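Asker: got a sequence here, can you model it:
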Amino acid sequence: MLLPHVLRAVAALLLLAIASAHGQSLPTAVNTDPARAQVTLPVPANPALPSLILIGDSTVRNGRDDGQGKGAAGQWGWGNPIAAWFDPAKVNVVNRAVGGLSSRTYITSGHWERTLAVVKRGDVVVMQFGHNDASAVNDASRARGTLRGTGDETEGIDNLLTHQHEVVHTYGWYLRKYVADIRAKGATPVICSPIPHKQWDAQGRTKRDRDTYGGWAAAVAREQGAGFIDLNDEVARRYDALGHDAVMQLFPQTVPDEHTHTNWAGAALNAQVVAAGLKALGDPRIAAWLKPQPPVNPLPPAREDDRPVVDAASVRDEAPRDPALPTLFLVGDSTVKSGGLHGAIGWGERIAPWFDPRRINVVNAAIGGRSSRTYFTEGRWDKVRDQLKKGDIVLVQFGHNDGGRIGDPAMKNRASAPGTASETVEDTRPDGSKEAVHTFGWYMARYVADAKAKGATVILAAPVPHRDRWQDGRDFATFADWDRQVADANGALFLDLTLLVADGYKQIGADRVNTFFADARTHTNEAGAAFTAERVVAGLKALPGNPLGPYFADKTVAGR
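Answerer: Modelled structure (predicted):
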């Protein structure tokens, strides 16, 4: 009779064969162990060039290397942003690290064998392991630990995960194997000590790993005459200089107890230290690969802006909680209300705590993918107008979806005509019917007139700026001008939200601003939405007559 572990091995092989035959990956349940997961890793983009090859764990390459769809706020390894320091015309930067692995399981999983196959003479291979090496040597979940130290001690185990006999070595032994294998290919090995954790000692300084993996990595590098970057100590020194509060901003804010994986800002800092360490090795080849000027505030390769026309049936219409109270209605697009799609949060979803719920309702009636035109033609404005009563306030922000050429299918029948005049442009709907499209200013003036007729106060807000359009020049200049013209001509208030947010960004700097977005340039994440909401409130308090003054919460109620 076949033993149970043999049967399991046979079943796994059959499943792999079936999946391969149909060109499919294995089901998720089979890939729960990182050491056995099917991971697609990059290869050199230009085989004619030398390569800087990175191996390690999730602090070098996290997950699918995409920030989990959360943009800069997600978890990132330093192996992604370090590419910005190198000239792609001179060197390939190939990040073949795999999350969840140790110096041992990167080898036993077969990842090292596959990586070594792309290493050639003249390449440089940088390794950083240690975060997972302290795990259990033998268990049924990961079985990834290594023996402590740098000696030649071994431990024979019957691996509870793989059901194979295995001889486990020390952390230092595995590093020496990498060094020997790399040199056998005519390439140059560089050892990094692991990045420090977000932890502090009794004196308030960042904890170092000098007595464990940091010290052992240094010892192997000295013994082998290999290049060494003391990433653990150098990053810790940077953390100490920045201070506790600034270091906290280098880690994902949605996971307060996350002490290992950085967000994009933290990964960029670590990458800068690695790049400086590589340059300090004195290898003229590496010096030639580096860009003459290091990048300033490199941006994460965030997911492309996705501006779908959100299905109205999927959005719950909000209504005033207490009809007896005045209501602040928010009207706009996905920058006001995103609902958490792909990690995006609109500022309107984080503004309620700034108001006293005993004195005013806050109703966010915004919906993603709409322009001043489509919010009107879909009847969504009618729903807001019908709820309005004397004493209510309406804040309207459109512009992100109003641009483009009318008639262009890519605009999804959203573009409004430019300006504030009364002329119209004919557009053809998908069903073949014709639509007389008005100017942006016409739609905004209609909102003002309808709301004022119900006794409400109207505030027209210029659109929030893009991530790449706040440092130089002015974003949404024409839309801001049209909003101002309509407000002045029709008795509404104007809030220059574009400049308010841009000025706030300038105060905190690009490094922090780059952590505020869930996609390439438009939609904010949790932190960005909260920051923008605070800027909106500052602008509202500065409006002539301070119409919302009686309704703001005190700092205790707002949680600030």
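
Asker: C-alpha only now, for contacts and for neighbours.
Answerer: Fine.

Asker: just checking, what packs against the host helix or strand of Arg484?
Answerer: Arg484 belongs to helix 477-490 when assigned by DSSP states H and E. Helix 477-490 sits against helix 440-453, strand 457-461, strand 493-495, with contacts defined as 3 or more CA pairs under 8 Å, 6 or more residues apart in numbering; DSSP states H and E.

Asker: now with 10 Å, please.
Answerer: Counting contacts by 3 or more CA pairs under 10 Å, 6 or more residues apart in numbering; DSSP states H and E, helix 477-490 is packed against helix 440-453, strand 457-461, strand 493-495, helix 497-508.

Asker: reformat those as JSON lines; add distance to Gln249.
Answerer: JSON lines is the format used below for the helices and strands packed on helix 477-490 (distance: least, CA to CA, whole Å):
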{"stretch": "helix 440-453", "distance to Gln249": "39"}
{"stretch": "strand 457-461", "distance to Gln249": "29"}
{"stretch": "strand 493-495", "distance to Gln249": "30"}
{"stretch": "helix 497-508", "distance to Gln249": "12"}
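
Asker: right, so of those, which gets closest to Gln199?
Answerer: helix 497-508 (24.5 Å; CA to CA).

Asker: what angle do the closest one and strand 457-461 make?
Answerer: Computed by axes from the mean of the first three to the mean of the last three CA atoms, to 10 degrees, the angle separating helix 497-508 from strand 457-461 equals 60 degrees.

Asker: buried residues of helix 497-508, list them for me.
Answerer: Within helix 497-508, the residues that qualify as buried are Leu497, Thr498, Leu499, Leu500, Val501, Ala502, Gly504, Tyr505, counting by 16 or more other CA atoms under 10 Å.

Asker: now the residues you listed as a markdown table including distance to His111?
Answerer: As requested, the buried residues of helix 497-508 are exported to a markdown table (distance: CA to CA, whole Å):
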| residue | distance to His111 |
| --- | --- |
| Leu497 | 50 |
| Thr498 | 48 |
| Leu499 | 50 |
| Leu500 | 50 |
| Val501 | 46 |
| Ala502 | 45 |
| Gly504 | 46 |
| Tyr505 | 42 |
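
Asker: stretch 250-265: end-to-end distance?
Answerer: 5 Å (CA to CA, to the nearest Å).

Asker: in that stretch, what counts as buried?
Answerer: Buried-residue list, stretch 250-265, by 16+ other CA under 10 Å: Leu250, Phe251, Pro252, Gln253, Thr260, His261, Thr262, Asn263, Trp264, Ala265.

Asker: I'd like the structure of this one too, to check against the first:
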Amino acid sequence: MKRAILPFAALLLTTPAHATRPGDTILIASDSTAADYAPARYPQTGWGTMLRCAVAPDVRILNHAMGGRSTRSFLAEGRWDRLRADIMPGDTVLIQFGHNDQARAKPERWAPAQTDYRDNLLRFIRDVRIAGGIPVLVTPVARRNFGPNGHAIADYPAWSAVMRDLATITATPLIDLESRSRAWLDRAGPQASKSLYLHYSAQDAIAAFPKGISDDTHFSELGARQMADLVAAGLKSLALPIAAKIADPRPALTRTSPLGRTDCQ
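Answerer: Model prediction:
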């Protein structure tokens, strides 16, 4: 495991110096499911980190995702303003929220789907377009939560529904990551899908989780890589300039594959 940490950290630090042309940048506004993590947290990985492995080498990814953030707190903390300042004309801005917007017990995060969440998304769409960028709405990724019928459950249906509705009303491109990731979980099944999330025992001797962990929300590197591929496939399916920058599909990886690499194979 230790051998994997250093190259994994190098991936976060590597940004193509020549990726400065308009349209060569993807910006991400999101939460912990997409965020970059320090090497000490490995193997916890966000799909935004691994999206760097699913695009052409000359594409720059500015990942503004941060754990625990909703549309409300992302705005309140000035994170959206910082992202907006980075937008160049033609850039693509991926907007995925919902996990924390539903946290009614945490008023700093709580953004009811039909009111605050909807209004915040409208602001994001407007601001990106004013800056000359291309907003892309991304429905909240599924948790590893299976129903009695063995199929993955949508944990954020109201927030996803609002996002789908706004995509239609505002003619904003949409990646329905909730639907794509639920199908992905269904294919994996309840047992095999554990390797895609943070499921480790104390016997696995993971430095970041010495007592073990059972987390059905956040991804292992393997899960983040596969989730990034779903996002990349969604981008490629859209009639956007960035679609030409999506790399060819990568070979399938397993939990025993040599992860933590910078070659993105």
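
Asker: kindly provide the TM-score of these chains.
Answerer: Overlay of the two chains. TM-score (TM-score structural alignment, normalised by the length of structure 2): 0.82; 237 aligned residues with a CA RMSD of 2.4 Å.

Asker: so the helix holding Arg484 of structure 1 versus strand 457-461, what angle?
Answerer: Using the same axes, to 10 degrees: helix 477-490 of structure 1 against strand 457-461 is 160 degrees.

Asker: returning to that earlier point: can you tell me which of the buried residues of stretch 250-265 of structure 1 end up in helices?
Answerer: In this view, those that belong to helices under DSSP state H are Trp264, Ala265.

Asker: tell me how far Ala461 of structure 1 lies from Arg210 of structure 1.
Answerer: Noted for Ala461 of structure 1: a distance of 54 Å to Arg210 of structure 1, by CA to CA.

Asker: more neighbours: those two, which one.
Answerer: Taking other CA atoms under 10 Å, Ala461 of structure 1 and Arg210 do not tie; Ala461 has more neighbours (25 against 15).

Asker: mind checking what the more buried one lines up with in structure 2?
Answerer: Using TM-score structural alignment, Ala461 of structure 1 lacks an equivalent in structure 2.

Asker: from memory Ala461 of structure 1 sits against Val486, does it?
Answerer: No. Assessed by CA atoms under 10 Å, Ala461 of structure 1 is found out of contact with Val486, at 11.1 Å.

Asker: residues shared between the contacts of the two?
Answerer: By CA atoms under 10 Å, 6 or more residues apart in numbering, Ala461 of structure 1 and Val486 have these common neighbours: Ala480, Leu493, Phe494.

Asker: related to what we said a few turns ago, Thr532 of structure 1: which of the buried residues of helix 497-508 of structure 1 is nearest?
Answerer: Nearest member of these to Thr532 of structure 1, counting by CA to CA, is Val501, at 6.3 Å.

Asker: for the closest one, what is the corresponding residue in structure 2?
Answerer: Checking TM-score structural alignment: Val501 of structure 1 goes with nothing.

Asker: likewise the one 10 residues further on?
Answerer: Taking TM-score structural alignment, Asp511 of structure 1 has Thr254 as its aligned residue in structure 2.

Asker: quick check: closest non-adjacent residue to that match.
Answerer: Once flanking residues are discounted, Thr254 of structure 2 sits nearest to Leu222: 7.0 Å by CA to CA, 6 or more residues apart in numbering.

Asker: is the one you found in contact with Pro43, as I believe?
Answerer: Yes. Checked against CA under 10 Å, the pair Leu222 of structure 2 and Pro43 is within contact range at 8.7 Å.

Asker: and for those two, which residues touch both?
Answerer: In contact with both Leu222 of structure 2 and Pro43: Tyr197, Leu198, Leu259, Gly260, using CA under 10 Å, 6+ apart.

Asker: which ones among those residues map onto strands?
Answerer: Mapping these onto strands (DSSP state E) picks out Tyr197, Leu198.

Asker: give me the element the residue lying closest to Pro258 of structure 2 once chain neighbours are set aside is part of.
Answerer: Of all residues not flanking Pro258 of structure 2 in the chain, Ala4 sits nearest, at 7.9 Å (CA to CA, 6+ apart). Taking DSSP H and E as the criterion, Ala4 of structure 2 maps to helix 2-13.

Asker: against which helices or strands is that helix packed?
Answerer: Checked by 3+ CA pairs under 10 Å, 6+ apart, helix 2-13 of structure 2 has helix 47-50 packed alongside it.

Asker: now the end-to-end length of stretch 139-151 of structure 2.
Answerer: Using CA to CA, the end-to-end distance of stretch 139-151 of structure 2 comes out at 18 Å.

Asker: buried sites along it?
Answerer: Thr139, Pro140, Val141, Ala142, Arg143, Arg144, Asn145, Phe146, His151.

Asker: structure 1: matching residues for that stretch?
Answerer: With TM-score structural alignment applied, stretch 139-151 of structure 2 matches the range 193-205 in structure 1.

Asker: what sits up against stretch 233-250 of structure 2?
Answerer: 23-26, 51-59, 90-92, 94, 134, 136, 138, 173-177, 180, 225-232, 264-265.

Asker: let's see 6 Å
Answerer: Contacts to stretch 233-250 of structure 2, defined as CA atoms under 6 Å, 6 or more residues apart in numbering, come from residues Ala54, Val55, Ala56, Ile175.

Asker: make a markdown table out of the residues you listed and add distance to Ala243 of structure 2 and neighbour count.
Answerer: Below are the contacts of stretch 233-250 of structure 2 laid out as a markdown table (distance: CA to CA, whole Å; neighbours: other CA atoms under 10 Å):
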| residue | distance to Ala243 of structure 2 | neighbour count |
| --- | --- | --- |
| Ala54 | 11 | 25 |
| Val55 | 9 | 24 |
| Ala56 | 10 | 15 |
| Ile175 | 13 | 27 |
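
Asker: tell me the two of these that are most distant?
Answerer: It's Ala56 and Ile175 that sit farthest apart of the contacts of stretch 233-250 of structure 2, by CA to CA, at 19.4 Å.

Asker: Arg512 of structure 1 versus Phe251 of structure 1, what's the distance?
Answerer: Look at Phe251 of structure 1 and Arg512 of structure 1: by CA to CA, they are 11 Å apart.

Asker: now do Ala19 of structure 1
Answerer: Where Arg512 of structure 1 is concerned, Ala19 of structure 1 sits at a distance of 44 Å (CA to CA).

Asker: quick one, which of those two is more surrounded?
Answerer: Applying other CA under 10 Å to Ala19 of structure 1 and Arg512 shows that Arg512 carries more neighbours, namely 18 against 14.
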